[in-house]
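J.: Mind folding the following:
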Amino acid sequence: MPRTLTIATRGSALALAQTGMIAAELTRLTGVNVVITVVTTEGDTSRASLSSIGGTGVFASALRAALVAGECDLVVHSLKDLPTAAYPGLVLGAVPGREDPRDALITRDGLTLAELPEGATIGTGSPRRVAQLLSLRPDATVVDIRGNVDTRLAKVSSGELDAVVLAAAGLTRLGRLDAVSEFFDLALWPTAPGQGALAIEAREEDSIPELALIQHPATRISIAAERAVLAALEAGCTAPIGASAAIDGDTLTLTAVVYSTDGSSELGSTNSVKLPAGFFVSGAAAESGAEADALAVGLGTDIALQLLSDGAGELAELGAAS
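T.: Predicted coordinates for the structure are as follows:
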């Protein structure tokens, strides 16, 4: 009889779509039966701003508690919602291939950010996006919004807002890319560490070898570098920080930018490291993966320390965001 795994997720349309994709891939590759169970988190029930209730980590806490309690075998998170601190008894079991990490602008008439009228109202729940929007359009009125993707899109179509900014990955997974007016280039507009990627957490003591088949090494290493920036800055998930990593051949390049909350100032840094020669070879030794992890974390840490040396802590009030 095929083995059965239970995966817990949030109940939003996006969370269910993401988890359904993981479940289908696990079944396709391994033959396991997958049961999906829904857990309600504080982030789903509260209408307060994310920064006031503890940041995007509020989406992860209830899922993690269910996993520790044995109510499920795995949980699926949007990786950008996952706090950088380790959670006792849990491990990051797999990071599948990343979707488009860019942010996207949605307007009623296909206008770009530059084309929106003076004083346009733009909705987002992210302090990073607020800072980025104001850095490019200081005349805009940026409105804090909550709600699922359809709720946010409706605020534009109804005329309540002129535009909203959403993650391209979520729109892709929900089949809503048709709504996008403009994609923001990562070189100009780095997004949240881990954006576009999913995290599959498991209990430390469990053996779930099937997860190795959906692990994507390039995504895992890129995410490790980006998240190391947040960890070294001791910043919360809602701090105005963008980080974008990319791999070209055997070179991992990371750019991180810290913004003032009003978007008037920013500090950025870019650096690269060479990954182990055998890292991307199928069946490569575990030592190669461990070395790559260490290099990625070191890269992110070094960039964060450079940013702190340049004054990033005072610029973004990181002590208040952590």
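J.: use CA for all of it now, contacts and neighbours both
T.: OK.
J.: The top helix by length along the chain packs against which elements?
T.: Assignment by DSSP state H gives helix 286-309 as the longest helix of the chain. Other elements packing on helix 286-309 under the criterion 3 or more Cα pairs under 8 Å, 6 or more residues apart in numbering; DSSP states H and E are helix 217-233, strand 251-259, strand 266-274.
J.: List the buried residues in that helix.
T.: For helix 286-309, burial by neighbour count (16 or more other Cα atoms under 10 Å) applies to 288-289, 292-293, 295-304, 306-308.
J.: residues making contact with the next helix or strand after that helix?
T.: On the C-terminal side of helix 286-309, the closest following helix or strand by DSSP states H and E is helix 312-316. The contact list for helix 312-316, computed with Cα atoms under 8 Å, 6 or more residues apart in numbering, reads L233, A239, P240, V258, Y259, S260, T261, S265, E266, L267, L318, G319.
J.: Before we compare anything, build this one as well:
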Amino acid sequence: MAQTKQISERIAKAANAEIELVPITTQGDTSRASLSSIGGTGVFAAALREALLAGECDLVVHSLKDLPTAEHPGLRLGAVPKRVDARDVLCARDGLTLAELPEGARVGTGSPRRIAQLRAARPDIEAVDLRGNVDTRLGRVYGDPSTGSGQAADLDAVILAAAGLGRLGRLDAATEHFSLGDWPTAPGQGALAIEVRRERGDRDLERALETIDHRSSRATALAERLVLAGLEAGCAAPVGATALVEDELLFLTASVYSADGTRRLTSSHAATPDSHSAADLAAAAHDVADRVVEELLGNGAATLVPPEEQP
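T.: Below is the predicted model of the structure:
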């Protein structure tokens, strides 16, 4: 809701129109089961897409990392606003970093990728499956009474996305930011996706979407997500990817982990877009992703990544 409100304000200003927020509850919001057990891919998107197709709303705002990689026949990606911090952060008791946590510390996360990375970095630490909103997760570390859940602090730390904390004004809870080089994050993390019906809608809305679309962010997120698609992996798979546009090049690095963190396969490639047009950036994203996927599969990535289950 926080990120949707921020986008709605930008759309309202660009389109010179009033925007109504339509709250929708998804399976990902209500279930406390692990993401892998409830399907992972699409659990935050399916209900939103149904409402959009039914005409209950005109656009929906997703965290791009939660969106299935396969195109929906009735929907299209209307815009990708400028991406924010794609890193993961540690939120630990007593201001500790990951290296400073004691042996046997309990660290919460619901992401198979983060669990694999955590086990690779600190095999002596216990990874605890964790669901819930930001306040609920932080309450498991700090015993925050504002959650109203009565949950006592039972974890030493949690791992969260910097982007989510930032949008809620809670970055002060982070005790360590993990570098993308050592700790690549979910494809599309830090980016938002504004999804609309495939047929063109109101002209003012279309112009507003063009105004807030950020070409480089769209291209880098596309490159990362094409890795997932090429590996036939879901958004909950133990895959991390980082792309950036710098010095006229589009760089992409992707890593695939075994569930226990003992194996990591990494591939890095770059492509040169012919221009900064949306079409040329997209072509470069496809080029570099194809080469990264080919190298990862050639090195045995398919044995590490569970197949994607489309909703």
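J.: Also compute the angle for the longest helix of the first structure relative to strand 266-274, please.
T.: Going by axes from the mean of the first three to the mean of the last three Cα atoms, to 10 degrees, helix 286-309 of the first structure is angled at 160 degrees with respect to strand 266-274.
J.: Just give me the closest of the contacts of helix 312-316 of the first structure to I22 of the first structure.
T.: Closest approach between the contacts of helix 312-316 of the first structure and I22 of the first structure, by Cα to Cα: A239, at 28.8 Å.
J.: Quick one: map the closest one onto the second structure.
T.: Counting by TM-score structural alignment, A239 of the first structure corresponds to A237 in the second structure.
J.: are any of the contacts of helix 312-316 of the first structure buried, and which?
T.: Judged by 16+ other Cα under 10 Å, buried ones among the contacts of helix 312-316 of the first structure: L233, A239, P240, V258, Y259, S260, T261, E266, L267, L318.
J.: if I read this right, the last one contacts L233, doesn't it?
T.: So the one you mean is L318 of the first structure. Yes: counting by Cα atoms under 8 Å, L318 of the first structure touches L233, with 7.4 Å between them.
J.: Number of residues surrounding S158 of the first structure?
T.: 10 (other Cα atoms under 10 Å).
J.: And D274 of the second structure, by the same measure?
T.: Number of residues near D274 of the second structure (other Cα under 10 Å) recorded here: 13.
J.: In contact with V43 of the second structure, which residues?
T.: Going by Cα under 8 Å, 6+ apart, V43 of the second structure touches T26, Q27, G28, D66, P311.
J.: Return the set of buried residues in stretch 67-77 of the second structure.
T.: Neighbour-count burial for stretch 67-77 of the second structure flags L67, P68, T69, L75, R76, L77 (criterion: 16+ other Cα under 10 Å).
J.: with those residues in mind, which one is nearest to L252 of the second structure?
T.: T69 (17.2 Å).
J.: excluding its backbone neighbours, what's nearest the aligned partner of the closest one in the first structure?
T.: Alignment note (TM-score structural alignment): T69 of the second structure maps to T84 of the first structure. Of all residues not flanking T84 of the first structure in the chain, A231 sits nearest, at 5.9 Å (Cα to Cα, 6 or more residues apart in numbering).
J.: R140 of the second structure versus A174 of the second structure, what's the distance?
T.: 14 Å (Cα to Cα, to the nearest Å).
J.: any idea which of the buried ones among the contacts of helix 312-316 of the first structure is closest to I36 of the first structure?
T.: Taking Cα to Cα as the measure, I36 of the first structure sits nearest to A239 out of those, at 31.7 Å.
J.: all strands of the first structure, in order?
T.: Per DSSP state E, the first structure carries strands over the ranges 4-9, 33-38, 74-78, 90-94, 103-107, 121-124, 141-144, 163-167, 182-183, 198-203, 241-248, 251-259, 266-274.
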